[in-house]
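J.: below: sequence and its predicted model.
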Amino acid sequence: MLDIASDLHRWIQQRHDFAVATVVSVSGSAPRPPGAALAVNDEGTAVGSVSGGCVEGAVYELCKEAIGNGQPVLERFGYSDESAFAVGLTCGGTIEILVTPVRAGEPTRDAFAAFLTAVTKGETVALARTVSGSAELPLALPLVVRPDGTHEGSLGGQDQLTRRAAAEARAMLGVGRTGTVVVGGDGAHCPKPVNLLVESSAPPPRLLVFGAIDFAAALVRLGKFLGYHLTVCDARPVFATRARFPEADEIVIEWPHRYLETTEVDERTVLCVLTHDAKFDVPLLTLALKLPVAYVGAMGSRRTHEDRVARLREVGVPQDELDRLHSPIGLDLGARTPEETALSIAAEFVADRQGGTGRPLTGARVPIHRDVSVATAQLRESGTVYHAHRAPLRTPIPLDQIGR
C-alpha cells in the first residue's frame, strides 16, 4: 500500500470513501509481493495493482462492493485449470487479498488517516490488520504502531492481544519489513491464533561497522540477513575494499569519528566498533555514546575494555554514557571463529532491542514473545535483570546495581 499512499492520503483529505485491496500472501509464481495494493474510491477511480492485470477486474468489483456494504473480505485467487479465461492467475501462482473498506464515520478511517499522514510525512510507522477473523475479532481491524511501541486502535477490545500485536508489529517495523505474523493462540486470552498483516513504512535500520577486519566481514553477512542497511567504515583503504565486503551497502574510507559526525543515525541504528585501537576507538566512542542510537558495542579483551574505559574517562565521558557501552561486545556463546563471533554480536543487539535476557529459554520463567515496553517490568517482578555484557551468562545482577 505504500506505493499508493499519496493517492490514498489525498482521498482522505477530499473525504472520499474507498476500499483498499492488499496482497496478504503469495505462493508460486505470483507477480506482486505482500503489501502491494489496489484501491478504488466512491467515484470508481482506481490506483495501484495487486497482480499486474491477472485478477484486477475481480478485485476492482470486490472493492466496489466493500465501499457499498462496509464489509471487509479475504479472497484467494489461483490458477484455473478449467479455463484460461477464468478469473485466476494464469502465471500459475496463488495470492490472498484482503479488501478493507475505509468509509466516513468508521474507526478504520481514523486509523488509515493516521497511518497515511505519517507515511506522507516520511515518518516511521506500521499498520497492522487482522486477516483471520471470528465473531469476536472481525477481519481488517487496524492498529497503527509507532517505533516507540505506542499504538492507536484496538483488536476487538482485547487489551493483552492488542499489546502483543503492537509488539510484533513494532519488531517488524524495526527492520522495515512487510508481511504476516501470528499472535495469540495461548488459551486464556486468545484461544485461537490470529494472523496479522503488518505494513512497515520505514527504511531498513542501519548497522555501522567500524573496522574492516575479518570479524567485520562475517558481521556484514549476518547483518544483511537480518535486514539491516550495512556500512563499513575504516580509515585504511587497503582493508576497506569492495572485494572484502561485497554484501555491504556502503564502504567508507574515513576516520570513524569524522564519518559518524556527518552521517544520519536514529533510534534503530546499531554501531559496532571492531577496531580495538585506541586512536580510532576513543574519539569514535566519545561521540557514539552521546547519540540516540539503539546499540553501541566495542570489541576487545577485558584488558582492552578496561584500558578503553579509562581513556574515555580521561577525556570526560560521564558514567551514564559509559553505561550504554556493550563491551566486550557480544553474548557469551564461547565463540571463536569470525562467524561465531558475529552471531554473538548480533544476538546481543537483537536481545537489547527486543528486551531479551540473553539466557537459555529452557527453564526460563519469562515469556518467549513479549512487549519490549513491559519486559523490564516482568523481569523486575522476579527480582533480577540480566545483562550478558556486564556479567557471565546466567549470572544475576541485583536491581540496586543496575546502572541503565
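T.: The structure has been received and is ready for your questions. Just so you know, these numbers come straight off a predicted model, no measurement behind them.
J.: C-alpha from now on. contacts and neighbour counts both.
T.: OK.
J.: residue 204 versus the residue nearest the centre of the chain, what's the distance?
T.: Residue closest to the average C-alpha location in the chain (Cα atoms, centre = their mean): residue 174, at 2.5 Å. The spacing between residue 174 and residue 204, counted by Cα to Cα, to the nearest Å, is 8 Å.
J.: which positions within stretch 353-362 qualify as buried?
T.: 354, 355, 356, 357, 358, 359 (16 or more other Cα atoms under 10 Å).
J.: end to end, how far does stretch 11-28 reach?
T.: Terminal residues of stretch 11-28 are spaced 34 Å apart (Cα to Cα).
J.: which outside residues touch it?
T.: 1, 32-42, 50, 59, 63-64, 66-67, 92-104, 113, 131, 179-180, 197 (Cα atoms under 8 Å, 6 or more residues apart in numbering).
J.: just those: which are in helices?
T.: Secondary structure from DSSP state H places 59, 63, 64, 66, 67, 113 of those in helices.
J.: okay, now the last one: neighbour count?
T.: In this case it means residue 113. 19 (other Cα atoms under 10 Å).
J.: strands of the stretch 151-300 of the chain, start to end?
T.: Assigned strands in the stretch 151-300 of the chain, in chain order: 151-152, 179-184, 193-201, 206-210, 229-234, 250-253, 270-273, 295-298 (criterion: DSSP state E, counting those that start in this stretch).
J.: this is the comparison structure:
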Amino acid sequence: MREILPALSRWYAQGSPFGLATVVAVSRSAPRDPGAAMAVGPGDEVVGSVSGGCVEGAVFELAREVLESGEARLETFGFSDEDAFAVGLTCGGEITVLVRRVSPGDDPAFGLLARSVAAGRPVTLATVTDGPARRGASLAVWPAGEPAPDDGVHGTLGTSGLDVAVSADAQGELAQGASELRHYGPHGERREDTVAVFLHSFAPPPRMLVFGAIDYAAAVARIGDFLGYRVTVCDARPVFATPQRFPAAVEVVAEWPHVYLAGTTTDERTVICVLTHDPKFDVPLLEEALRRPAAYIGAMGSRRTHEDRTARLREAGLSAGELARLRSPLGLDLGARTPDEVAVSVAAEIVALRWGGSGAPLTATAGAIHPPGTASR
C-alpha cells in the first residue's frame, strides 16, 4: 500500500471516501503478497493493484459496492490451474481480498497512519477481516518511543481485550517487518480462532549503502531507489561525492567508507555494495561490513582483485564464515557492459538472494512462478 499512499492521503484530506482493497491471504502461485493494495476513489479513479491485472475488474466493482453500502467485504479469487483463466487469476493461485470504505468518518486512524508511513516511521495497521467483530474495524499500533497518540495505539477492533492482544502481536510483527493474518477469540483469547485480524506492518524502507561514487554507483543508486531502498552513497573523495551526480532522493556522504559504516546502523535488511575496488578503501570497509548485520554484501572487481582482497581480509583476521557472506564479484552473469546494465545484474542478485531465487531463466525451471510471500514493504 505504501506506493499508493499519496493518492489515498489526498482523498482522505479532501474528505472523499474511497474503497480500499487489500490482499490479506495468498496460497500457491499468487501474483502479489499480503499487503498489496488497490483503491477506487472519487470519479472511479483507480490506483494500485492486488493481482498484477488478473482480477482488478472484479475488485473494482466490489469496491464500488462497498463505497455505496459502507459494509466491508471479504472475497477470495482463484481456482485450480485448469480453471484459472475462467475466473481471471491466470497464475492458478488464490488471493483473499478485504475491501472496506475509508474516510475520516469511517476510519479516524488512517490519516495518522498515512503520515507515519510517509515520514518513514514504523507502524502496523490491524484490520478485522472475519468473525463476530465488525469486519473492517481497524487499529493503528506504533512501537514504543515513536511519536503517536493514545500511548501508541489509535482506533479499536471492538473490545479492549482484543485491542490489547492484537497490539502486542503487532509490535512483534513490526519488529520482523512481517504482515500476516492472525486469529483470536472475541476478547483477544489466543487459543481461539473466531476473529481473523490482518496485521499489515509498515517498517521503514530498508537501507542500501553504496560505497564509491563512480558511474556504476549512480546507476546502482537509481535502481536501489526504484526498488524502494533508502539509498546512501559514500566516498572519501569530496570531488566525487557530490549530490548533483545522484538522484535527488539519494543521500550523499563525503567520508572514509569504513569510518562512515562504523558510525551508522545496519540490520538484516540492509544491502551493502562496495564499488571502490581499491584495497585502501575495500579492506577496512569489508572488514567492518562482514562483521555486522546485512542482507547482502557485494564487492566489485575482477577475479584477480577478488583473490587479492580475500587474502588481505584473511590477514585481517576474518573467518571463513564471515568471508562466505561476501558476494564478489557482485551481480549475476547477464553479460552486462554499461553501468545501467551492471546495476540491473546487481539488483537481480539482491532480489534473488532475498527471495531464494535461482537466477535461472524461467523457461528452464518448473513449479510455481510466484511462491506465496510472507511480507509486504
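T.: Now that the structure is in, tell me what you want to look at. These numbers were taken from a predicted model, which means no experiment stands behind them.
J.: are any of the contacts of stretch 11-28 of structure 1 buried, and which?
T.: Among the contacts of stretch 11-28 of structure 1, those buried by neighbour count (16+ other Cα under 10 Å) are 1, 32-42, 50, 59, 63-64, 66-67, 93-103, 113, 131, 179-180, 197.
J.: now render the buried residues of stretch 353-362 of structure 1 as TSV, adding secondary structure and distance to residue 19 of structure 1.
T.: Below are the buried residues of stretch 353-362 of structure 1 laid out as TSV (DSSP: H, G, I helix; E, B strand; the rest coil; distance: Cα to Cα, whole Å):
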residue	secondary structure	distance to residue 19 of structure 1
354	helix	34
355	coil	37
356	coil	39
357	coil	43
358	coil	44
359	coil	46
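J.: put together a markdown table for these, with distance to residue 294 of structure 1 on each row.
T.: Shown next, in a markdown table, are the buried residues of stretch 353-362 of structure 1 (distance: Cα to Cα, whole Å):
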| residue | distance to residue 294 of structure 1 |
| --- | --- |
| 354 | 11 |
| 355 | 12 |
| 356 | 14 |
| 357 | 16 |
| 358 | 17 |
| 359 | 20 |
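J.: any idea which of those is closest to residue 343 of structure 1?
T.: residue 358 (12.6 Å; Cα to Cα).
J.: surely that closest one touches residue 350?
T.: No: between residue 358 of structure 1 and residue 350 there is no contact under Cα atoms under 8 Å: 9.6 Å.
J.: quick one: residue 22 of structure 2 from residue 197 of structure 2, how far?
T.: Applying Cα to Cα, the value for residue 22 of structure 2 to residue 197 of structure 2 is 13 Å.
J.: cool, and residue 340 of structure 2?
T.: Going from residue 340 of structure 2 to residue 197 of structure 2 by Cα to Cα gives 43 Å.
J.: and residue 250 of structure 2, by the same measure?
T.: Distance check for residue 250 of structure 2 against residue 197 of structure 2: by Cα to Cα, it reads 36 Å.
J.: those two: which has the busier surroundings?
T.: Per other Cα under 10 Å, whichever of residue 250 of structure 2 and residue 197 has more neighbours is residue 197, with 28 against 20.
J.: OK, contacts around the more buried one?
T.: Residues in contact with residue 197 of structure 2 (Cα under 8 Å, 6+ apart) are 126, 127, 128, 129, 130, 181, 182, 183, 184.
J.: these into a markdown table, with extra columns for distance to residue 116 of structure 2?
T.: Shown next, in a markdown table, are these (distance: Cα to Cα, whole Å):
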| residue | distance to residue 116 of structure 2 |
| --- | --- |
| 126 | 15 |
| 127 | 17 |
| 128 | 21 |
| 129 | 23 |
| 130 | 27 |
| 181 | 22 |
| 182 | 23 |
| 183 | 26 |
| 184 | 27 |
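J.: now do the strands in the stretch 51-200 of structure 2.
T.: For the stretch 51-200 of structure 2, applying DSSP E, counting those that start in this stretch gives strands covering 73-77, 94-102, 123-130, 138-141, 153-155, 180-184, 195-202.
J.: how about JSON lines for those, with distance to residue 9 of structure 2 added?
T.: Below are these laid out as JSON lines (distance: least, Cα to Cα, whole Å):
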{"stretch": "strand 73-77", "distance to residue 9 of structure 2": "22"}
{"stretch": "strand 94-102", "distance to residue 9 of structure 2": "11"}
{"stretch": "strand 123-130", "distance to residue 9 of structure 2": "15"}
{"stretch": "strand 138-141", "distance to residue 9 of structure 2": "16"}
{"stretch": "strand 153-155", "distance to residue 9 of structure 2": "17"}
{"stretch": "strand 180-184", "distance to residue 9 of structure 2": "24"}
{"stretch": "strand 195-202", "distance to residue 9 of structure 2": "16"}
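J.: of all those strands, which one comes closest to residue 370 of structure 2?
T.: Proximity to residue 370 of structure 2 (Cα to Cα) singles out strand 94-102 among the strands of the stretch 51-200 of structure 2, at 11.1 Å.
J.: counting contacts, what elements does that closest one pack onto?
T.: Where contact means 3 or more Cα pairs under 8 Å, 6 or more residues apart in numbering; DSSP states H and E, strand 94-102 of structure 2 is packed against strand 18-27, helix 56-69, strand 73-77.
J.: now do the same end-to-end measure for stretch 142-153 of structure 1.
T.: With Cα to Cα, one end of stretch 142-153 of structure 1 sits 6 Å from the other.
J.: minimum distance to residue 236 of structure 2: which of the strands of the stretch 51-200 of structure 2 has it?
T.: That would be strand 195-202 among these, by Cα to Cα, at 33.6 Å.
J.: distance from the chain centre to the closest one, please.
T.: In this view, strand 195-202 of structure 2 has its centroid 16 Å away from the chain centroid, taken as Cα atoms, centre = their mean, to the nearest Å.
J.: could you do stretch 106-113 of structure 1 as well?
T.: Worked out by Cα atoms, centre = their mean, stretch 106-113 of structure 1 lies 23 Å from the chain centre.
J.: okay, buried residues for it please.
T.: Under the neighbour-count criterion of 16+ other Cα under 10 Å, stretch 106-113 of structure 1 has 108, 109, 110, 111, 112, 113 buried.
J.: what does it contact?
T.: With contacts defined as Cα under 8 Å, 6+ apart, stretch 106-113 of structure 1 is touched by 9, 12, 101, 102, 103, 141, 142, 143, 144, 152, 153.
J.: in structure 1, which spans are helices?
T.: With helices called from DSSP H, structure 1 shows them at 5-13, 56-69, 107-120, 159-174, 214-225, 256-262, 278-288, 302-314, 319-322, 338-354, 372-381.
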